[in-house]
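Q: Based on what follows, work out the 3D shape:
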Amino acid sequence: MNAEAAASLAGVKDADRKHVFHSWSAQELIDPLAVAGAAGSYFWDYEGKRYLDFSSALVYTNIGYQHPKVAAAIAEQAGKLCTVAPGFAVDVRSEAARLIAERTPGDLDKIFFTNAGAEAVENAVRMARLHTGRPKVLSAYRSYHGATSTAINLTGDARRFGNDTATAGVVRFWGPYLYRSPFHATTEAEECARALTHLEDTIVFEGPQSIAAIILETVGGAPGVLVPPAGYLAGVRELCDRFGIVFVLDEVMVGFGRTGTWFAADNWEVTPDLICFAKGVTSGYVPLGGVAISAAIAETFARRPYPGGLTYSGHVLACAAAVATINVMEEEGVVAQSARTGAELLGPGLRALAERHPSVGEVRGLGTFWALELVRNRETREPLVPYNAAGADNAPMAEFAAACKKGGLWPLVAGNRLHVAPACTITPQDVAKGLEILDGALTVADAHVV
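A: Below you'll find the model as predicted:
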């Protein structure tokens, strides 16, 4: 590393440690990597070490880093109009809404823009409560919906614990998860049927007349890429229709090509009443989120003011990024590429790793969205680390992640799982390279198998 790079690195690290307050962290116990640049499926540090990013940042650089057409569109918009209040009609905002609405399932043709996914969830829940006049929302235990007030109370994973005020009107239920079935199921069909019976029982005993919405991640992201069994989402749709409940799908992580379709719901041909989106809509280049709204719910607010809004709703730079990102995805066939990568490369490659490594309990996923569940024992399915592990208890996963990074792969680990979510545009050569690094790193996890 030359003197100029060393000085830059020192300055970045010093300012970060003095002034940046990092999320989800004990501030004095972390040492963030200083990133100097990124392109495509890679980023690199000031020493020039390149990392193949198997996390897509936080599962949002769907078209990779620094796509020139999107960067140029943002710059062009900045030169034309940097910002304008959300109450005006603006060409780029209208175009972003049109392009999104064209790709949503069914009649979800109205778009309410937010700045991020958590705000999308907040507003979807508000719309559902106002539309139905009911207070309660049902969400799954294994879920993540964001870190703002309502969203974190809706969240089912351990990140809720430090924020849970028990005031969000949330009732939780168990979703399907055959590998660790809460219903003692042995097949996908059993898991689906029993999960739906459990959900119906929950609705009945909570009082359908008090339930505004059921919110689900179409494919559970943070909980470990939990792909619903065939028939489950259609069954939830039927329950919502029967009891007059708004069906909300959280597609913040899985929308815009991640699962090999524009929206993950398309894999099961299910149309919800509201879809929450963010992340991939701009590939994360400028923050943008939103709610796609059905005709029935939009009609509720045709003559009744919607009591919500955001200063930067539909920010023009973000909308320019969305327009360019969607056009790039269309022109370059990114959605179909994501589907092929999953079916032909990631799926077979990860299953081959599972055959060689006893620490891999299950492989699951689709498109460019996969997870390896790591275990101490395949027979008992004991997780490699306990639920919500920290410190020494989390050492096996920390060692595994360190081995990935040493090999030049940046992993996304959560609990006892490795999430494999590279850019939807990743090349076959980089998939092969990433799998090779994982092959070596999994030997570290294998050492903890009993």
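Q: use CA for all of it now, contacts and neighbours both
A: Noted.
Q: Need the residue closest to the centroid of this protein.
A: The centroid of the chain falls nearest to M253 when counting by CA atoms, centre = their mean (2.2 Å).
Q: Wait, that one touches K279, no?
A: Yes. If you go by CA atoms under 8 Å, M253 and K279 touch, sitting 6.4 Å apart.
Q: ok, and what's touching whichever strand or helix holds E436?
A: Assigned by DSSP states H and E, E436 falls within helix 428-446. Outside helix 428-446, the residues within contact range by CA atoms under 8 Å, 6 or more residues apart in numbering are 52, 54, 341, 345-346, 349-350, 353, 357-359, 374, 384, 396-397, 399-401, 403-404, 407-409.
Q: buried set for it?
A: Under the neighbour-count criterion of 16 or more other CA atoms under 10 Å, helix 428-446 has 430-431, 434-435, 437-446 buried.
Q: another one to check against the first:
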Amino acid sequence: MGELSQSGIKPILNQDVIDLDKSVFHSWSIQESAQPVVIAGGLGSIMWDFEGKEYIDFSSQLVNTNIGHQHPKVIDALKAQAETLVTVAPATANYTRGLAAQRILSHAPDKFTKVFFTNAGADANENAIRMARQFTGRDKVLSAYRSYHGNTGTAIAATGDFRRMPNEYSRGHVHFFNPYLYRTEFDANTEEEECQRALSHLKRTIECEGSHTIAAIILETIPGTAGLLIPPKGYLQGVRELATKYGIQLIFDEVMMGFGRTGRWFAFEHFDVVPDLVTFAKGVNSGYVPVGGVLVNSDIVEYFKHHMFMGGLTYSGHPLAMATIVAAIDAMEEEGIIGHADRVGNQVLGPMLLKLKEQHSVIGEIRGLGMFWALELVEDAESREPLCDSKMAKLKTSLIEKGLLSFIVNNRLHVVPPLVIRADEIERGVAIIEECLTLID
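A: Here you go, the predicted model:
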């Protein structure tokens, strides 16, 4: 510990926190190599450690603090709920829970009439799949190879990336390739070709698996961790048509991109298509308290009026989480946060990032919408070979040293700041990225 302060209380130093952290088992990490950044507090888009170093948060932590850190309206709501009722069983009727459901449904298409609350995004996907299986009487679930749906049993099996492989103990999962023109699996040269060939591939997958065996297709509306892959025009409509034709429930995983991240309440609004079930978490309350949920359409609601839903959670609709949802959505509405994300994300952040591509050959492609962008980094523009791990590690280290919290996955730098970030903060953050790219270019 450091020297005594004037109050006689020893100040907390970063090293004290690092020492305490040695007792923590970290997720998705080789434990001995984990080097977490020390964070003491935050406000808006800025965070700081115990020794006064500030960071611009270009990660929104795990792409969840949509309304920024420590929003006073949400903090006040959390305190008020704690003084009224801290916890209550999910089978009860709770005022705050009802308000939260209404707030969410008010921004969803009319076909959704109820909300099932979960603890996070993973179990939201888990329960959406469970609903689809019980509703259809079928078993199989189709999902994309380039995807991430969570770390519970069925959600990780639905995930497409390598993390599912040690965890494949949930049955009935089949994967397919979703469109990604930059690294096309279909030998396509245009977005239109990529779209049509990806849909043909999905159709053949359905036919070969047996459409009568498939309960659901689950897709991230815009795959996030997999690379922020904007679907080509017509792709999601084509998936919708296939699902409808074969009586398959279409689930859109909006855990990462819902509640304003793309400049709309839901990302599927950009694509003129409506799924059968929608999962959410993260941005619905900026992650202030763990929570997630499923938007349930009227047909499934009607089915379960006379059939027991075989699912439930002790903390479903927890009052503290519900209070933060109500306050967060109210703040988004009153302060025009969604419009800010659309305007500043597409008119300030996006153009600044696209300008970087002109200056750095290490940037292979830039993709994004609103406050949801990714830079795909390559060794060589012609071969498109992904930038090696050592250079990505150097980039991450230099970003942190210069005061930027980043979200890096494989060879991609995801730029996903809080939706409330100011233009001048964006300029400072992008300047840091430019400086760090110069070191590895």
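Q: related to what we said a few turns ago, tell me, what's touching M253 and K279 of the first structure both at once?
A: Common contacts of M253 of the first structure and K279, defined by CA under 8 Å, 6+ apart, comprise 59-60.
Q: Now do the same for T84 of the second structure: its match in the first structure.
A: Under the alignment defined by TM-score structural alignment, T84 of the second structure is paired with K80 of the first structure.
Q: Please disregard the earlier target; I meant I400 of the second structure.
A: Taking TM-score structural alignment as the criterion, the aligned counterpart of I400 of the second structure in the first structure is K405.
Q: Now do the contacts for G175 of the first structure.
A: By CA under 8 Å, 6+ apart, the contact set of G175 of the first structure is 140-142, 195.
Q: and of those residues, the nearest to V20 of the first structure?
A: Checking the contacts of G175 of the first structure against V20 of the first structure by CA to CA gives R142 as the nearest, at 30.3 Å.
Q: so who does the nearest residue in space to Y144 of the first structure that is not next to it in sequence touch?
A: The shortest distance from Y144 of the first structure to any non-neighbouring residue, by CA to CA, 6 or more residues apart in numbering, is to T155 (4.6 Å). When contacts are counted by CA under 8 Å, 6+ apart, T155 of the first structure is found next to 139-146.
Q: Which one of those residues sits in the busiest neighbourhood?
A: H145 (31 neighbours; other CA atoms under 10 Å).
Q: can you pull out the helices in the first structure?
A: Counting by DSSP state H, the first structure forms helices over residues 3-19, 56-59, 68-80, 91-103, 117-132, 149-154, 188-206, 232-243, 295-300, 316-331, 334-340, 347-356, 395-406, 428-446, given from the N-terminal end onward.
Q: Just tell me which of those ends up closest to G162 of the first structure.
A: Distances from G162 of the first structure to each of those were compared by CA to CA, and the smallest falls on helix 149-154, at 9.6 Å.
Q: chain center to stretch 169-183 of the first structure: distance?
A: On the basis of CA atoms, centre = their mean, to the nearest Å, stretch 169-183 of the first structure sits 19 Å off its chain's mean C-alpha point.
Q: For it, grab the matching residue range in the second structure.
A: Mapping stretch 169-183 of the first structure onto the second structure (TM-score structural alignment) gives residues 172-186.
Q: do stretch 36-43 of the first structure as well
A: Stretch 36-43 of the first structure falls opposite residues 40-47 of the second structure when the two are matched by TM-score structural alignment.
Q: Which position in the second structure pairs with T380 of the first structure?
A: Taking TM-score structural alignment as the alignment basis, one finds that T380 of the first structure is matched in the second structure by S383.
Q: Check R340 of the first structure too.
A: Structural alignment places R340 of the first structure opposite R343 in the second structure (criterion: TM-score structural alignment).
Q: just I437 of the first structure next, same as before
A: Pairing criterion TM-score structural alignment: the partner of I437 of the first structure within the second structure is identified as I432.
Q: how close does that match sit to L353 of the second structure?
A: Separation of I432 of the second structure from L353 of the second structure (CA to CA, to the nearest Å): 12 Å.
Q: same question, S211 of the second structure
A: For S211 of the second structure, the distance to L353 of the second structure under the criterion CA to CA works out to 43 Å.
Q: returning to what we had before: I'd say the match of R340 of the first structure and G370 touch.
A: Yes. With contact defined as CA under 8 Å, R343 of the second structure and G370 form a contacting pair (7.4 Å).
Q: Those two - which one has more neighbours?
A: Per other CA under 10 Å, whichever of R343 of the second structure and G370 has more neighbours is G370, with 26 against 15.
Q: what angle separates the longest strand along the first structure from helix 428-446?
A: The strand spanning the most residues in the first structure, taking DSSP state E as the definition, is strand 369-377. When axes from the mean of the first three to the mean of the last three CA atoms, to 10 degrees is applied, the directions of strand 369-377 of the first structure and helix 428-446 differ by 20 degrees.
Q: Any chance you could list what contacts strand 369-377 of the first structure?
A: With contact meaning CA under 8 Å, 6+ apart, strand 369-377 of the first structure is reached by 224-225, 258-259, 342, 346-347, 350, 358-365, 381-385, 416-422, 445, 448-450.
Q: now do stretch 190-203 of the second structure
A: Outside stretch 190-203 of the second structure, the residues that reach it (CA under 8 Å, 6+ apart) are 176-181, 184, 186-188, 232-235, 238-239, 242.
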